[in-house]
Structures are given as structure tokens and as C-alpha cells.
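Chemist: quick one, structure for this:
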Amino acid sequence: MNEMKEAVGNWREAKQFSPADENDFLRWLDKADTEEKLFSRLTFWFTFRGLPADQNQRYHLVQERARELRLWNGLELKLRRWQDRVADEYEQIGKEAFAARIGEDYADYINSLTDPEAAPQQAAPEPETAKPAGVQAWSARELSEMVLPPIRHVVEGLLPMGMGVLVAKPKLGKSWMVLDLCLAVAQGEPFLGFPTQQHGTLYLALEDGKSRMQTRLRRLLEGRPAPANMHVMFQAQRLGEGLLEMLGEYLDANPDIHLVCIDTLSKIKPKAKPFENAYDADYDYMGRLKAFADSRGICVLLVHHTRKSKNPEDSFDNINGSTGILGAADFTIVLDKQSRMDDEAGFLLTGRDIEQCERVIRFDKARCRWVMQGTAAQLAAQRRVAEYEAEPIVKTLRVLLQQGDGTWSGYSKNLMEMGQRYAHTELAPNLQMLSKRIQELQPMLWERDTIRYWYNSNGNAGRKHNFRQERADNNASVPVSAQLSLRHNYH
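Modeler: The predicted model follows:
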């Protein structure tokens, strides 16, 4: 044990003995049985890893451990006083001495893993909280009473922390979207209209080079300075060949990075083995990526392709590979175009801790970025209004009703003549088509212009059309015959 304590005598050596990930921190925390040790664990972890948001999450974990040990009486106030003292102590004794002091407790923990006799004796837990050694389980009451941090997002309502997949056909604009995402998060600017939490970002552009990336960055930045907290890599090992180790080292050196985008998944997935079950293989390596994201408290977004054969009923069935990819991911985004030449695409999102949504996005070719258009229903309503506003029948009726104090009556032939005069175009190819089109416009006439419509059949004279615009100064009732026609028309 003394050798271990001496080994952490300076800051650089102490850092290498810090918990490897969140799970290691939890195991270490489970060894704490005194207030002093809880302070030590907090100090060590806060000093060597993470942003304030991560530190706050670990603070809640220490709170839960203190409650479990019945140590919480007054501990919150002590913790606040301790947090104030830490900075003063750090300044007084210096970085190396401070690191050595807090490293001693972790050295005890490391030593206990290999020397059980050296592990400090803990008081036996009360029967109601006793659990078998090595088992992490909680009662429903414990879970319901826990003070847990809320699910954090990189992009609010869109990208939660965890591991996700962005899927689309090749050459559909995925890389432009991911680059724009990394820039937006690094600068704390909205992405697709959704607010972001500002963090450092890392983009593994494994299918690009420096020249293309520079060109794309300049297009998206539009003359603004590039953020220093966005990082780009062009090469990476595969999973199982050093990828996670390399990423871990880079994130240790840049702890502000909370978004890692890997473009594409095929560049880092393990090579297939003979006779290997596709689902098991996909779920295994995706599970390793998810565990890495969870242990770091970051978001890992994988760019992937759809398969060649397409299922028109469910876009998520078009993901290339087995269903193990979708099953292991915390969230999945699919970009779906009806035609490659279309500027608009469907944006479909589903996930465990995110509200499922379907939007329409458009690629702005002038700015080389995707822009949110809204839901499919919203776009359909917008198009419907635009078509109505451009309709020559509507333009003609507005003039006639204005001239006629809110009312107008006449036959199809009369209305056709008025169209030529006021809309300068033919309202319909023939009289029958004109009547049919008026019927189709009837709901929108009322919705947009409060125009009521009814007709009278006058034998050989044909159908007489009647229009009245409801206004505050026009409260005359509709004739009974007209009311019958209105009910008939609405059905």
C-alpha cells in the first residue's frame, strides 16, 4: 500500500489512477463509509475530469451514498463548506501536494482490489438495505425516492446524451448535416431550430480530407471565425483495434467535448467473422459504443447508410444491417427522400428517452445546410393556403364582394366573364368544371374569407351561384332554401 501511495506523489501520476469511467467511480463510491471518504472521492473526481454539469451529476450520486450510510444529517452544509475550502487548500499547498493527498484514498481502493486484507472494514448494513456482494439492485421505494439528475441533451428535444444513429442514402447530405451540428453545438447556436447546450465537439470525418473539410467549414461559417472547441479527425482505428482507447485519451485531454460524430459507421465497425450471427455481431459492437458514451456522459452519433432495397411502409426497416443496430441505439434519425432530386426530405426521429417526431427539412443549396420546414401536416396546410391565395376564382370573388357590399349572385357564365375582367384569366376550362371547383373551394372560402356559398337551380337557366361574406355589419340570415343547399353541399 505504501508503494501505491508513493506512486501518486505528483499530479501526472495521480491522474492515471483516477476512475476509468462512470462505472469505476460508482464502484469506488460504494467503498466509502465515512464523511471524510465521501469528501475525498468528490475532490479527486472533480479535480481530474468533467465539466460542471458532470460534477453536479456525481454530487447527486454522493448524496445518495450518504443517505444509504445514514451520514446525511448536516452533510449537505458540510459539503458546501468543503467546496469553498478546496480552492483555498489547493492554492496553499500546491497542485502536486494536493493531488497526492486526494490520491491516497483512491490508492487504498486500488490496493483493496488486489489485497482483500488491506480493505477497510465497513459496518454491516442494516437488514432492510443489505444486498449480496457485487450486486447492484434497488427496491422500488429506493428508486422512487432517489434524487436523480434529469436526462441531459446536446440538442434539446432532439439529441440526448447516449448513442444514436443518423441514417440516409449515400450522397444525400448527411455529412453537411453532421458538420453543421458540430459547429452549432460548439458555438451554442440553434440546430434545425432546436436550442443546443454549448459543448466541445469531435467530428471523425473518415471519408473526407483536409481540403474538402476546409471548403465545407468556410461555406457553413459564412465568414465567421471557426470555433476552437470543434475538433476534426480524418483517421481512426476500428472497434477492437484501438478506437475506444484513442477516443478515451483524446476526451481526457479535452474534457469539454460532449458530442462525438463518427462518419461513417462502416469505417469503424469490426470486420465480419465467418459464420457470425449478424444480429449478435451488430448488437455487440453497438453495445460497446453505447457503454463508452454512457460511461463518459456524452453523445456519440454514428452516420450510417440505408439498404438498397427499400420498404415503403417503415423507413426504420431500411437501415443497412440487422435490427441489432436499431435495438442497441438510444435514438435513431432517418432522412428519407422520395426522390434524390428533391430538396425536401423527411426527418424521422425515434428513441428511448426522446419524443418520437416526424418533420420535413429542406436542403438550402445556397448555404449548404438543412433547414427545418415543420411537420408534414403544417406543410400541407401551408401549401393549401398558398394554392387558395393564388386561385383566380378567389381573387375574382373578393373584388365582386367588395363592390357588392359583401354579396354577389350570378350564373356560371357571368362569373367566367368577371374572371376575365378581374383575374385576367379563365377561371375554368368550362362551366361544369367551374361549378365543381367552387364546391372544392367552399370550405376554404369560409375558413379564410368567411364567405358563405349556396346555389339555386333555375331549370334551363342553369345554376345560380350565391356568395355572401359574413361581416359584423352584415347579420342577415341565409334564406331557408339556401340553408338547405348549404347542408347539402357540406355533405
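
Chemist: when you work out contacts or count neighbours from here on, use the C-alpha atoms and nothing else.
Modeler: Noted.

Chemist: which ones are touching residue 219?
Modeler: With contacts defined as C-alpha atoms under 8 Å, 6 or more residues apart in numbering, the neighbours of residue 219 are 367, 368.

Chemist: give me the residues contacting stretch 451-468.
Modeler: Contacts for stretch 451-468 (C-alpha under 8 Å, 6+ apart): 401, 406-412, 442, 445-446, 469-470, 482-483, 485-486, 489.

Chemist: can you measure across that stretch, start residue to end residue?
Modeler: 5 Å (C-alpha to C-alpha, to the nearest Å).

Chemist: before we move on, what about stretch 258-268?
Modeler: Stretch 258-268 stretches 20 Å from its first residue to its last (C-alpha to C-alpha).

Chemist: surely residue 375 touches residue 347?
Modeler: No - contact between residue 375 and residue 347 fails when scored by C-alpha atoms under 8 Å: they sit 9.2 Å apart.

Chemist: of these two, who's got more company?
Modeler: Legend: neighbour count by other C-alpha atoms under 10 Å for residue 375 and residue 347, higher for residue 347 (21 against 16).

Chemist: okay, now the residue lying closest to residue 7 once chain neighbours are set aside: neighbour count?
Modeler: Of all residues not flanking residue 7 in the chain, residue 13 sits nearest, at 6.8 Å (C-alpha to C-alpha, 6 or more residues apart in numbering). Neighbourhood size, residue 13 [other C-alpha under 10 Å]: 16.

Chemist: one more to line up against the first:
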Amino acid sequence: MKADLPPIVNLVEGMLTKGLGGLSAKSKLGKSWLALQLSVDLACGTDFLGFSTKKCGVLYIDLENTPSLTQDRLRQILDGRDAPKNLYFAHDYNLMGEGFEDDLTEFLKTHPDVKFVVIDVFQKVKRGKQQNQTDYEADYEILTVLKNIADKFDGCIMPIYHDRKAVDPTDPFSNLLGSTAIIGVSDFVWMLFKENREDKEATLAVTGRTIQDASFKLKREGVKWVNLGNAAAVEETRRRQEYARDPVVNTIKKLLSQNNGKWKGRVKEIIESSQYFKGCRIYGSAQKVGQIIRNRIADLQEYDQIYHSELTKGTGGSLHVFETENPTFKNWS
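Modeler: From the prediction side, this is the model:
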């Protein structure tokens, strides 16, 4: 191409570009708090989750909360700071196709500093599908209208969505309600999710046309989300720490150290031996400890080059054989 096109502008470094975006999560998971935190950081030009931002005006269309509740949440996010004058809120909008587009376009015309718009939640302004339209066709049509507005005003519009009830653990983006149309039209999409609702941490997965796919492990500190780092790296660190603390693992390593790198015995013997090693006492049934060993086979081999085999012998339970070429375990963490 001969045209000298301007570079793609990131409103949040590596995470949020101009165009049509999207943020989705299950109900009450904290996506509105995340969007409000993002809006404040963009309006102030402060880092968001540790990433630099491009300061701009922000319009937050809050269709789920009363003005007083929005104000209370904003005060909590600001934590004593003054509210930025370029952060605007709206609580009453028409449906798309019934005036929403005109109202939004007029606002952006009269507020040229605004380059980021949140619609919380999109379902509140989404009109019903027309006769003979499929769900995909209806979603694609109205989302294309939003994308055109975002592109026309050189900004970003981020609708907030709810996840489907069904969950595909292998692909979080497939859990997005109306995912096919949303991902097809959007320039980027964020998914906030937990493996279990009671988990203290959540994962923010990011994908898009001009941003690199990434996942971040987040944790709530007060009302704000804090970035703990790359999700895979955080999980690997946690996995290693759990492995290093496991009394079953440490008992096996002690037995190998005492027996020149090879030990054979039953689970009951491992449990009995643990009481003689400081900090290794194992509490639990032979059945439970046997399952722990089987679950740790890959970790034993990966972290300490300990190889395991299991022999069935008689009625006294299986014999577990452990071998290693590094019986001193100088690399213990």
C-alpha cells in the first residue's frame, strides 16, 4: 500500500483500541466496577491495571443504576480525588432505532473531547429483532451502527454484555451472549470470568483485530481491580508454590534423599514416614494420599525429575516406585 496511514491508537496500551469494543461477564462479577475504573483512568490519564492510557473525555451510559448509586460508586473509585470534568454520565436513553443513535451522535458532536463511550448494559438499548430476522442478523446490524459511530468520531464504544448461562471452559469468548455477531463486528472484546464464583481472583481475557491475545489475573482490592500479572504466569507460580508446600511431595523427596534416589513402598508407609520429617506430616487417608500422588505425577517429573510407577501386588495395596537422578534435591525451592 502506498498510502501513509496513521498508526493505530491505543486508548489503553495493548488492551483497548479505537472502534467497537465489548466487555462481558456473568452477573454480579464486577464488570461494571471494572468499566467505571477504566472510565476514570481514561478521563484522568492515569494507568489502568498497570497499563498507560491516552487521556480523553468519557461518556458512561449507566442504564442499570440510579444516578445516586452511580455517584456513590464514583466516589469510591476516586477515593478522595476530585471527579474529572471530562467524565460524563447519562441514565436515560432511547432504544436503538428509536433515537439512541441520534442522541449519541449529537452528544459526540458537541463534546469532541469524548473518545470513549460505555453502554452499561447493551441489552437495555437493544431493540427487538425485526420480522424474518435471525438473532445473528439483528445483532450484527445494530452493532454495525455502533461501530460506524465509533469510527466516524475516531473513538471507542464499549457495550457491556452478559454471559450465557452455559459455560465452555476451553473458550471463554464463546460464553458471550450473541458471541458470533459480537466478535464478528467488534474490534476487540474483553471477557471477565472466574472458574468458580467464590474464587477471590478473576481472569480478564482480551482479544481483537489489532491487539495481541492476552489474559490477566485480577483481584479486587476494595472496589478496584488490581492486575496480578499474566494469567498463565500467575497460575504457574501458584502451581509451583503449592507443589513446594505439599507434604506428600516433600515426604517423597526426603525418602529418595535417604535411599540414594530410589524408594519403593505403599501409601501407608509414606504417611507413616512423614511424621519423622520436620514440616512434612501428612494428614489424610491412604486413599486420599494415593490420589494426591497420582495427581502429582506430572509435577514430580517436571519440577524434580522424579519418575513414578505403580505396581499392584497382593491385597496390601499398590506399591509405588519413585526414582530420581538428583537425590540431594539441591534445587529445592
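
Chemist: state whether the residue nearest to residue 7 of structure 1 is indeed within a strand.
Modeler: No - under DSSP: H, G, I helix; E, B strand; the rest coil, residue 13 of structure 1 falls outside any strand and is assigned helix.

Chemist: now do the same for it: its match in structure 2.
Modeler: Taking TM-score structural alignment, residue 13 of structure 1 has no aligned residue in structure 2.

Chemist: with residue 353 of structure 1 instead?
Modeler: Residue 353 of structure 1 maps onto residue 210 in structure 2, by TM-score structural alignment.

Chemist: contact partners of stretch 95-105 of structure 2?
Modeler: For stretch 95-105 of structure 2, contacts defined as C-alpha under 8 Å, 6+ apart pick out 93, 94, 124, 125, 126, 127, 142, 145, 146, 149.

Chemist: helix/strand/coil for the second one?
Modeler: Assigned by three-state DSSP, the conformation of residue 94 of structure 2 is coil.

Chemist: my guess is it contacts residue 123. True?
Modeler: No - contact between residue 94 of structure 2 and residue 123 fails when scored by C-alpha under 8 Å: they sit 12.0 Å apart.

Chemist: let me see the ranges of the helices in structure 2.
Modeler: Taking DSSP state H as the criterion, structure 2 contains helices spanning 31-44, 67-78, 100-110, 135-152, 179-185, 231-245, 247-258, 267-274, 286-295, 297-304.

Chemist: could you tell me which residues within the shortest one count as buried?
Modeler: It stands for helix 179-185 of structure 2. For helix 179-185 of structure 2, the buried set under the neighbour-count rule, 16 or more other C-alpha atoms under 10 Å, comprises 179, 181, 182, 183, 185.

Chemist: from these, which is closest to residue 114 of structure 2?
Modeler: Residue 114 of structure 2 lies nearest to residue 185 out of the buried residues of helix 179-185 of structure 2, by C-alpha to C-alpha, at 21.9 Å.

Chemist: under the alignment, what does the closest one map to in structure 1?
Modeler: By TM-score structural alignment, residue 185 of structure 2 lines up with residue 328.

Chemist: what about the aligned residue in structure 2 for residue 282 of structure 1, how many neighbours?
Modeler: Under the alignment (TM-score structural alignment), residue 282 of structure 1 pairs with residue 139 in structure 2. Close neighbours of residue 139 of structure 2, defined as other C-alpha under 10 Å, add up to 21.

Chemist: check residue 447 of structure 1 too.
Modeler: Residue 447 of structure 1 has 11 nearby residues by other C-alpha under 10 Å.

Chemist: relative to residue 320 of structure 1, how far out is it?
Modeler: Plainly put, residue 447 of structure 1 is 46 Å away from residue 320 of structure 1 if you go by C-alpha to C-alpha.

Chemist: so who does the residue mapped onto residue 224 of structure 2 from structure 1 touch?
Modeler: Per TM-score structural alignment, the equivalent position to residue 224 of structure 2 in structure 1 is residue 369. Contacts for residue 369 of structure 1 (C-alpha under 8 Å, 6+ apart) come out as 176, 177, 180, 220, 363.

Chemist: ok, now residue 94 of structure 2?
Modeler: Neighbouring residues of residue 94 of structure 2 by C-alpha under 8 Å, 6+ apart: 100, 125.

Chemist: aligned counterpart of it in structure 1, please.
Modeler: Checking TM-score structural alignment: residue 94 of structure 2 goes with residue 237.

Chemist: so how far is residue 271 of structure 1 from that match?
Modeler: Residue 237 of structure 1 is 12 Å from residue 271 of structure 1, where distance means C-alpha to C-alpha.

Chemist: near residue 196 of structure 1, how many other residues are there?
Modeler: 22.

Chemist: which residue is the nearest non-sequential neighbour of it?
Modeler: Using C-alpha to C-alpha, 6+ apart, the nearest residue to residue 196 of structure 1 is residue 155, at 4.3 Å.

Chemist: go on, residue 40 of structure 1?
Modeler: residue 102 (5.9 Å).

Chemist: with residue 300 of structure 2 instead?
Modeler: residue 306 (5.2 Å).

Chemist: what do residue 375 and residue 347 of structure 1 both touch?
Modeler: 358, 359, 360.

Chemist: so which of the residues you listed is the most crowded?
Modeler: Compared across those, residue 360 has the highest neighbour count, 21 neighbours, by other C-alpha under 10 Å.
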